[in-house]
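A.B. asks: structure, please.
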Amino acid sequence: MANWFTGTGEDFRLLGTRCSDCASVFFPREDVHCRNPGCAGGALVEVPLSPHGRVWSYTDGRYRPPSPYVSDPELPWRPYTLIAVELPAERIVVLGQAVPGVTVTDLTVGMDVRAVPGVLYEDAETTWTTWHWRPVEVRT
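C.D. replies: Now for the predicted structure:
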């Protein structure tokens, strides 16, 4: 997922693009033309997206997705949690997996979450990196 995210720790950000004419933000990034049908199109500029958002929707994935998703068919399938996260500043919703261990019972619509680095899959030669959504702990 080249050029989809940058940074580590607190500096981790998903990368999108913003149209210089209409200010529409796109993720995954768009490098050819503005996707807004009402825009004649302007220059597309890379922008880091907000690190925090709110849970818009969520579900669990109980099936092995097809290629190009990488997984070992010889290993048992482990369900994972998918979260659709609204980034209010960008006015978009970004889909991604929850951090390992977070299930649908841990989530509520409107809950604050943060984008963090994650591992999609790894073998002896390669580690495929991605982003995960982690619930933000409420501190009292």
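
A.B. asks: only C-alpha atoms for contact and neighbour calcs from this point on.
C.D. replies: Noted.

A.B. asks: can you tell me the closest non-neighbouring residue to residue 70?
C.D. replies: residue 121 (6.7 Å; Cα to Cα, 6 or more residues apart in numbering).

A.B. asks: grab the most central residue of this structure for me.
C.D. replies: The chain has residue 96 as the residue nearest its centroid, 4.1 Å off, counting by Cα atoms, centre = their mean.

A.B. asks: how about this one, so we can line them up?
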Amino acid sequence: MDIPRNWRLREQRYRLEGTRCTECAALYFPPREVCRACRSRALEPYLFQGEGTLFSYTVVYQAPEGFGEQVPYAVGLVELAEGPRLTAMLSDVELDELAIGLPLEMVIRKITEEGETGMISYGYKFRIRGSLSSTFH
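C.D. replies: Predicted coordinates for the structure are as follows:
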């Protein structure tokens, strides 16, 4: 991801900022410009609390370019406490600990690094709620 785009998306990537429709109260992540439920354009920023449950998951063994050093790793479909679902890498967890319904919380972790002297991109991942791991993945 280039530096300008990384900067533009920082609220979404570091704070789980989505949108809420002021007409029907529908919540969205990532942010939308038009409400899918009522077609209103009256949307405002909404900050999700960053907690949810593991709705589904998969383990990646054949990673895309830039993620090869992280295999195997888990990617989960997380249902946020407020309702929307999002896809995120799972962190600070052993693969055999994963189970549908696990309580999760958002954490900020390194996502990619472009070589030894390139840009490091951080973003949200999810871990088991209450985990005390300080490991930086």
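
A.B. asks: overlay the chains and give the TM-score.
C.D. replies: With the length set by TM-score structural alignment, normalised by the length of the second structure, the two chains reach a TM-score of 0.76; 122 aligned residues with a Cα RMSD of 2.3 Å.

A.B. asks: just to revisit the earlier point, surely the residue nearest to the centre of the first structure meets residue 131?
C.D. replies: Yes - contact status for residue 96 of the first structure versus residue 131: in contact at 7.0 Å, counting by Cα atoms under 8 Å.

A.B. asks: sorry, back to before: alignment lookup: the residue nearest to the centre of the first structure to the second structure.
C.D. replies: Using TM-score structural alignment, the partner of residue 96 of the first structure in the second structure is residue 88.

A.B. asks: now do residue 78 of the first structure
C.D. replies: Aligned counterpart of residue 78 of the first structure in the second structure: residue 71 (TM-score structural alignment).

A.B. asks: how much space between residue 18 of the second structure and residue 99 of the second structure?
C.D. replies: From residue 18 of the second structure over to residue 99 of the second structure the distance is 27 Å, taken as Cα to Cα, to the nearest Å.

A.B. asks: quick revisit: distance of the match of residue 96 of the first structure relative to residue 31 of the second structure?
C.D. replies: According to Cα to Cα, residue 88 of the second structure stands 16 Å off from residue 31 of the second structure.

A.B. asks: same question, residue 74 of the second structure
C.D. replies: Distance, residue 74 of the second structure to residue 31 of the second structure, by Cα to Cα: 24 Å.

A.B. asks: residue 45 of the first structure maps to what in the second structure?
C.D. replies: Matched by TM-score structural alignment, residue 45 of the first structure corresponds to residue 44 in the second structure.

A.B. asks: which ones are touching that match?
C.D. replies: Applying Cα atoms under 8 Å, 6 or more residues apart in numbering, we find residue 44 of the second structure in contact with 19-22.

A.B. asks: the residue of the second structure most remote from its centre and residue 82 of the second structure: what is the separation?
C.D. replies: What lies farthest from the middle of the second structure is residue 23; by Cα atoms, centre = their mean that is 26.2 Å. Applying Cα to Cα, the value for residue 23 of the second structure to residue 82 of the second structure is 17 Å.
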